[in-house]
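A.B. asks: have a look at this fold, sequence not included:
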């Protein structure tokens, strides 16, 4: 007992210092985890990332830092952490293989919220479907089609496909092809098309619309009509232009050809009774 009491100061000095250092490492690690979580959440909030994604990723960063901190604390206390790290690594590998699809969707969701190829409210075409983005969550993206169908696409499928974002730019070009008869006066036709485009309330003055002959087709002379409109007015401008161009061409007497088939019936000469035998 006396020998143990004599060694107590030495043990207190040896292990006390380790315990104090372990507490310092734990406190500093916890402070760093909280700080990094706030920084990550602030950056993502500034980029208008979805709140669910912000809190989830912030929590993941905090947990990762605390896991590293706990390993450092155990190592400081003299615990052999090599085997512990190996066990955790094996467990993580097993969980990763079991949740491979979910993890790929999670990784794709992180890329979507960080790089933002699209956001809520954009009209996009991705993963073989088209619609307005309603929500981008950690594992899936929700789209609403023009006929009001709700489509939930895995983030991995969205990120691995070509994403066409029709709302990314403020303006869009309406591309129309108008075919007229070969008998039509091309100068008159171009003038009619130009006046119709100019009269459309949705067409922008700048950039100037393009109206030119693009092709001498089999049965028509094809004009390209390419005005610029605000992205939100695309379909309204498209429908109005198609209607007004048809009415204007009819009023000007300019024909619009359409596929037709001429059938010629030839009467065969009557056969004599002898020829029937």
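C.D. replies: All right, it came through fine. Computed from a prediction, not measured in an experiment: that's the story for all the values here.
A.B. asks: drop to CA atoms for contacts and neighbour counts, all remaining ones
C.D. replies: Will do.
A.B. asks: where does the nearest residue to residue 151 once chain neighbours are set aside sit: helix, strand or coil?
C.D. replies: Spatial nearest neighbour of residue 151, chain neighbours left out: residue 143 (5.0 Å); criterion: Cα to Cα, 6 or more residues apart in numbering. What DSSP: H, G, I helix; E, B strand; the rest coil gives for residue 143 is strand.
A.B. asks: want to compare, so here's the second one:
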């Protein structure tokens, strides 16, 4: 279909009118977006410097930075919308309706947001703590608006929703400065338990990482299938928990061998009954 000259002139006139009518507003909106984004980035850098200067908790600073950035961008878009000619009251009404629809669609995200606020208020853990939650054991790397990132000991990062963390049990392994080391040990039946206890306590006494108060204890717990079962409990700094456990398990094995204390292995007594008259 060919356009006649009159139609082309009308299209050109409308295009020119549109440019003159809306061009300045759209150009101003674009400039406002670029400048606003630059200012927001500057404000975020300044906010991070303030947090660093006053040594604000890393968990709180990460959360506040994410929340502030999102809030500033919302304000920027409101400013741009009013600049292109949209009335503020109409925009707020549209934003409210959209917010309701989005809120219904993102109930899980809102739950995660509320969970993040609760975590920051009650502080069951902070960045750097080692926690066990939702089947994950590792160190907390960050607490964001919606999610918490936990790094496993094999260097995998697990992202856990804040809502799940706030509404379920959390084991914080770093909150207390000391931890109890517990070792389960079995010795053969017929072993002198008093001598065994003395050997164990003497071995533990050589490790300076083990606290004298509370003092280590060795208790007989049960008659096992092939062993007399003992539990050894001592206290150490939280950071020394596993090194103390591994080192002393090896040291106790060597001490048992040096003192002729038998470490049992599973064994069974088999009795064979023959019918009468047969060997």
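C.D. replies: Received it, and whenever you're ready, just let me know what you need. Quantities reported herein were computed from a predicted structural model and do not represent experimental measurements.
A.B. asks: quick one on the thing from earlier: show me what the residue nearest to residue 151 of the first structure aligns to in the second structure.
C.D. replies: Here residue 143 of the first structure is matched to residue 150 in the second structure, going by TM-score structural alignment.
A.B. asks: same check, this time on residue 24 of the first structure
C.D. replies: Per TM-score structural alignment, there is no equivalent position to residue 24 of the first structure in the second structure.
A.B. asks: equivalent analysis for residue 216 of the first structure, please.
C.D. replies: That one, residue 216 of the first structure, aligns with residue 223 by TM-score structural alignment.
A.B. asks: burial measure for residue 71 of the first structure, as a count.
C.D. replies: 17 (other Cα atoms under 10 Å).
A.B. asks: would you map the strands across the second structure?
C.D. replies: Secondary structure of the second structure (DSSP state E): strands at 130-133, 136-143, 147-152, 157-161, 171-172, 178-187, 217-223, 228-237.
A.B. asks: same list (these) but as CSV, adding distance to residue 43 of the second structure and mean neighbour count.
C.D. replies: Formatted as CSV, those follow (distance: least, Cα to Cα, whole Å; neighbours: other Cα atoms under 10 Å):
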stretch, distance to residue 43 of the second structure, mean neighbour count
strand 130-133, 32, 20
strand 136-143, 20, 21
strand 147-152, 23, 21
strand 157-161, 27, 18
strand 171-172, 34, 15
strand 178-187, 41, 17
strand 217-223, 57, 14
strand 228-237, 41, 19
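A.B. asks: what's the closest of those to residue 20 of the second structure?
C.D. replies: Nearest of the strands of the second structure to residue 20 of the second structure, taken as Cα to Cα: strand 147-152 at 46.7 Å.
A.B. asks: what's in contact with stretch 117-125 of the second structure?
C.D. replies: With contact meaning Cα atoms under 8 Å, 6 or more residues apart in numbering, stretch 117-125 of the second structure is reached by 59-60, 131, 162, 166, 170, 172, 175.
A.B. asks: ok, and the most crowded of these?
C.D. replies: residue 162 (27 neighbours).
A.B. asks: now for that one: what does it line up with in the first structure?
C.D. replies: By TM-score structural alignment, residue 162 of the second structure lines up with residue 155 in the first structure.
A.B. asks: its match and residue 148 of the first structure: what is the separation?
C.D. replies: With distances taken as Cα to Cα, to the nearest Å, residue 155 of the first structure is found 21 Å from residue 148 of the first structure.
A.B. asks: got the contact list for the match of residue 216 of the first structure?
C.D. replies: So residue 223 of the second structure contacts residue 229 (Cα under 8 Å, 6+ apart).
A.B. asks: surely the match of residue 143 of the first structure touches residue 135?
C.D. replies: No. Using Cα atoms under 8 Å, residue 150 of the second structure is not in contact with residue 135, being 11.3 Å away.
A.B. asks: where do the helices sit along the second structure?
C.D. replies: Under the criterion DSSP state H, the second structure contains helices at 5-53, 58-83, 88-105, 107-122, 162-166, 193-204, 241-258.
A.B. asks: any idea which residue is closest to the centre of the first structure?
C.D. replies: residue 118 (4.3 Å; Cα atoms, centre = their mean).
A.B. asks: any idea how far it lies from residue 106 of the first structure?
C.D. replies: Residue 118 of the first structure is 17 Å from residue 106 of the first structure, by Cα to Cα.
A.B. asks: tally of neighbours for residue 129 of the second structure?
C.D. replies: 17.
A.B. asks: alignment lookup: it to the first structure.
C.D. replies: Match for residue 129 of the second structure (TM-score structural alignment): residue 122.
A.B. asks: what of residue 243 of the second structure?
C.D. replies: With TM-score structural alignment as the matching criterion, the partner of residue 243 of the second structure in the first structure is residue 236.
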